[in-house]
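**Q** with the sequence up front, the predicted model follows.
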Amino acid sequence: MEEISSDELKGIVKLECQTYPGNLEVSALQISINHNSSETTSNAKPRVSDIDHANSLTTVQIDGAPLKNVNELYNNDKNRTRSKSQEWLQTSTCSKRIPFKLPPKPSMMVVHILSIGFVLAVAFVMKTGTSLFSWHPFFMSLGVVFFIAQAILVFSPSSSLVAAKPRAYKVKTHWILHLCGVTSVIIGAVIIYVNKERAGKPHAKTWHGFLGYTSVFQFCSHCIAGLFVMYPAYLKSFFTLAQLKQLHATIGLLGFFLAAGVVILGLFSDAFTKVVAHDVGWFAFASVPFILAMAIGNQVTTAYGPKKVKTEKNTLK
C-alpha cells in the first residue's frame, strides 16, 4: 500500500454499514482530508489499497479505524480511560477497508455548466416574457435540461454535487428535483396548449408536439411509479427492491432520451430557427441535450447494466 499525499486527494471518508458486536448499528465514521494538510479529524493515517476507476471509488485502509468517531470515543465516553479506549480500538475493529468517494473533477462539472447555460441561453434568444409562447421553451428546457437532468446526476459517482452525502439525502434530493422538473414540463405543456387554442391551431400535428405530449405523460407516470421504489413493500410479491431500482433507472433513462430528442426537435421549429440560424450557434444548442443524454446514459448503464445486476444477484445468493 502507498500512503496518500495531501496533494492527491481531498474529500470525506465514510465508514458505512459497520456494526458493534451484537449487531448494534452505529453512525458512520467521517474523516475529512484537507487538500493542504495530511491531518484528519480522527488523527488516523489513511493509506490507499485499491482504486476503482469505474465507480470513482478509492478503497482506503485506516490503521486502527474504530467503529465510531475517534474523537467522540476519546473525549465523550467518560466510562473509559484513554488507555482502555486505545486497547478497545485494536480489539473491536471488525473492518478497516472503507470507501473513499472522490470529489467531482473540474472536467465532470461541464454537464452542470451546460445544463444551466442551456436554460439561460434559451431564455435569452426566445425573449422569455415577451409573449405567452415564449414561456413554453423556457419551462420545457428548465424542466428537462436542468431539473430532471440534475435529479439523475445526483447519483453520478463522478459528477454529483452531493457525492459525499448519505444515500438517503441523495434520494430526497432526487425526488425533489424530479418533482420540480415534472411541474415545469406540465406548465410548459399547458402554455403551448392554451397558446394553440387562442390561435385556433391543431394540437400535436408535428413530431415535436406528439412526442412532447408523450414525454410529459411519461414523466408524470414515472414520477408516480417512483413511489413504489421508495415504498417497495407494496410490490414485494412481484419484484425485489433491486429489480424495482433497475426498472426505475432503465425506464427513467429511456424517458430522458425521449425528452432530449423532443428538445432537439424543438430546435427545428420555425419559432427557434427565426432567432437562431442553422450555423455554429444552432449546433451548440443541439449538442447540449445530446451530451447530457450520453452522460446520463453512461451513468445509468454503468450502475444498472446486466453485469452489475448479475453481480448483485450472485452476492445475494
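**A** Noted; the coordinates are in hand.

**Q** could you use CA atoms for every contact and neighbour count after this?
**A** OK.

**Q** so for the particular helix or strand that has H208 in it, what gets flagged as buried?
**A** Taking DSSP states H and E as the definition, H208 sits inside helix 207-230. Across helix 207-230, burial judged by 16 or more other Cα atoms under 10 Å covers 208-209, 211-220, 222-223, 226, 228-229.

**Q** which strands or helices does it pack on?
**A** In terms of contacts (3 or more Cα pairs under 8 Å, 6 or more residues apart in numbering; DSSP states H and E), helix 207-230 is packed against helix 167-199, helix 241-266.

**Q** show residues contacting it.
**A** 178-179, 182, 185-186, 189, 203-204, 234-235, 241, 244-245, 248, 251-252, 255, 258-259, 262-263, 265-266 (Cα atoms under 8 Å, 6 or more residues apart in numbering).

**Q** now do the helices in the chain.
**A** In the chain, the helices defined using DSSP state H lie at 70-76, 82-92, 110-125, 135-141, 149-153, 167-199, 207-230, 241-266, 270-273, 280-304, 306-316.

**Q** out of the ones you listed, the one nearest L29 is which?
**A** Of all the helices of the chain, helix 70-76 sits nearest to L29, with 8.4 Å by Cα to Cα.

**Q** so which elements touch that closest one?
**A** Helix 70-76 is packed against helix 82-92, with contacts defined by 3+ Cα pairs under 8 Å, 6+ apart.

**Q** here's the one I want to compare it with:
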Amino acid sequence: MRSDVEYSPVGEGLGMREYWLFAWMRTISVGAAHVIALGFTALMAILSRPGTSLFSWHPLCMSLGFCFCMTEAILLFSSEGPPCCFKSRKGKIRIHWILQILMLVAATTGLAFMVASKNVSERPHMATWHSVLGMGTLVATVLQAGCGACLLFPKLLGAPLLPRLRLYHSTCGLVAYLLATVTMMAAMFTDWFQATVKGAMWYGFVLLPLFPALVVMNHVTNAFLPKKKLMI
C-alpha cells in the first residue's frame, strides 16, 4: 500500500535538538548565499571598472543578472527568504518575475557589450569554453522563462498539464543556474580575469560561486522536484 506521505531523507531519524540545529544551519546557509551573491556582484563591479571600455560592462551585467538577480529570484521561495519579501505566494511570484526580467535584461545587455567589444577588436566569437557555456546558459534561461510565462495562464493550459509544466520550469531553471555557475567559474580562467586577479584571491573567486549554487540546488530539489512516495 502507498501512503500519501512524501518521503524525504532530510531530517530522518533526527531528534528535536538535531532538528533545530539543522534548521539553524539551513537558515545560515541561505543567508550566506544572499550575502555571497551580492558581494560577488559588488566585487566584479570593482574589478571590471564599468565605463573604461565596452568589455568592462560585460562582467558587471552578467554577474548582476545571473549571480544576484537569479539567485534572489529562486531563493525568494525558500522559507528562509529575506524578511522584507511578501509573505503571500502571489506576491513572491510577482517579485520573482521582476527579478527574472531584470536578469534577462542584464544578460542581454552584457551579451551585446561582449559582441560589440569583439567586433571592435576583431576577435573571433565563440572561441573559448567560457563563451560556449555562456551561450548554453542563455538558451536554458530562455527555455525556463518560456515555461514560466506559460504558467501565468493556468486556465489556458488546463489542470493536467500544470504539474508537468511546473516541473519543466523548475528543472530548466536549475539547469540554467548550474550552467551559469560553471560559466562564471570558466570566466576566471580567461586572460582578462587572470591578469586582474592573482594569487590566493583568485582561488577565492573560483570557489565563491559554488556555495550559492549548492544552496539553490538543495532548495530546488527539495521544494519543486518530485519525491519518492513512502511504501508501506
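**A** Good, I have the coordinates. Here the structure is a predicted model, which is why all the values come from computation and not from measurement.

**Q** before we move on, back to that, and the helix holding H208 of structure 1, how far from the chain's centre?
**A** Chain-centre distance of helix 207-230 of structure 1: 19 Å, with Cα atoms, centre = their mean, to the nearest Å.

**Q** over to stretch 306-317 of structure 1?
**A** On Cα atoms, centre = their mean, the centre of stretch 306-317 of structure 1 falls 22 Å from that of its chain.

**Q** list of residues touching that stretch?
**A** T302.

**Q** longest strand in structure 2, please.
**A** Longest strand of structure 2, by residue count under DSSP state E: strand 2-6.

**Q** quick one: contacts of that one?
**A** Applying Cα under 8 Å, 6+ apart, the external contacts of strand 2-6 of structure 2 come out as 227-232.

**Q** the residues you listed: which two are farthest apart?
**A** Maximum distance among the contacts of strand 2-6 of structure 2 (Cα to Cα): 15.7 Å, for K227 and I232.

**Q** looking only at neighbour counts, state which of those two leads.
**A** Higher neighbour count among K227 of structure 2 and I232: K227, with 13 against 6, using other Cα atoms under 10 Å.

**Q** so what's M109 of structure 1 closest to, chain neighbours aside?
**A** Closest residue in space to M109 of structure 1, ignoring its immediate chain neighbours: S159 at 6.2 Å, by Cα to Cα, 6 or more residues apart in numbering.

**Q** relative to M108 of structure 1, how far out is the one you found?
**A** 5 Å (Cα to Cα, to the nearest Å).

**Q** more crowded one of these two?
**A** More crowded of S159 of structure 1 and M108, by other Cα under 10 Å: S159, with 24 against 14.

**Q** wait, what's in contact with the more buried one?
**A** By Cα under 8 Å, 6+ apart, the residues touching S159 of structure 1 are 104-105, 108-109, 111, 153.

**Q** neighbour-wise, give me the winner out of the residues you listed.
**A** Neighbour counts for those peak at L153, which has 25 neighbours (criterion: other Cα under 10 Å).

**Q** surely that one and K170 touch.
**A** No: contact between L153 of structure 1 and K170 fails when scored by Cα atoms under 8 Å: they sit 9.9 Å apart.

**Q** count of residues packed around K201 of structure 1?
**A** Neighbours of K201 of structure 1 using other Cα under 10 Å come to 11.

**Q** now for it: what does it line up with in structure 2?
**A** Counting by TM-score structural alignment, K201 of structure 1 lines up with R123 in structure 2.

**Q** can you check K165 of structure 1 too?
**A** Match for K165 of structure 1 (TM-score structural alignment): K87.

**Q** what distance do you get for the spatially most central residue of structure 1 to Y169 of structure 1?
**A** Structure 1 has V154 as the residue nearest its centroid, 1.7 Å off, counting by Cα atoms, centre = their mean. Distance, V154 of structure 1 to Y169 of structure 1, using Cα to Cα: 10 Å.

**Q** and for C220 of structure 1?
**A** 22 Å.

**Q** could you do H178 of structure 1 as well?
**A** 14 Å.

**Q** do the same with T302 of structure 1
**A** 21 Å.

**Q** do the same with G209 of structure 1
**A** Distance from G209 of structure 1 to Y169 of structure 1, by Cα to Cα: 36 Å.

**Q** and for G143 of structure 1?
**A** 21 Å.

**Q** who's more crowded, these two?
**A** G143 (27 against 13).

**Q** what lines up with F153 of structure 2 in structure 1?
**A** Match for F153 of structure 2 (TM-score structural alignment): Y231.

**Q** and L207 of structure 2, by the same measure?
**A** So L207 of structure 2 corresponds to S287, using TM-score structural alignment.

**Q** now that match: how far from H248 of structure 1?
**A** Distance from S287 of structure 1 to H248 of structure 1, counting by Cα to Cα: 26 Å.

**Q** ok, these two, which is more surrounded?
**A** In this comparison of S287 of structure 1 against H248, neighbours counted by other Cα under 10 Å, the higher total goes to H248 at 17 against 14.

**Q** contacting residues for that one?
**A** 222, 225-226, 229 are the contacts of H248 of structure 1 under Cα under 8 Å, 6+ apart.

**Q** what is the nearest of those to V280 of structure 1?
**A** Nearest member of the contacts of H248 of structure 1 to V280 of structure 1, counting by Cα to Cα, is H222, at 35.2 Å.

**Q** residue in structure 2 matching that closest one?
**A** Using TM-score structural alignment, H222 of structure 1 pairs with Q144 in structure 2.

**Q** L208 of structure 2 reaches L38, doesn't it?
**A** No: using Cα under 8 Å, L208 of structure 2 is not in contact with L38, being 11.3 Å away.

**Q** got any residues that touch both of those two?
**A** Common neighbours of L208 of structure 2 and L38 (Cα under 8 Å, 6+ apart) do not exist.

**Q** got a list of what the residue nearest to Q30 of structure 1 when sequence neighbours are not counted touches?
**A** Distances taken as Cα to Cα, 6+ apart put K14 closest to Q30 of structure 1, at 4.7 Å, once the chain neighbours are dropped. Residues near K14 of structure 1 by Cα under 8 Å, 6+ apart: 28-31, 98-100.

**Q** let me know whether D52 of structure 1 touches F100 as I believe.
**A** No: checked against Cα under 8 Å, the pair D52 of structure 1 and F100 is beyond contact range at 10.1 Å.
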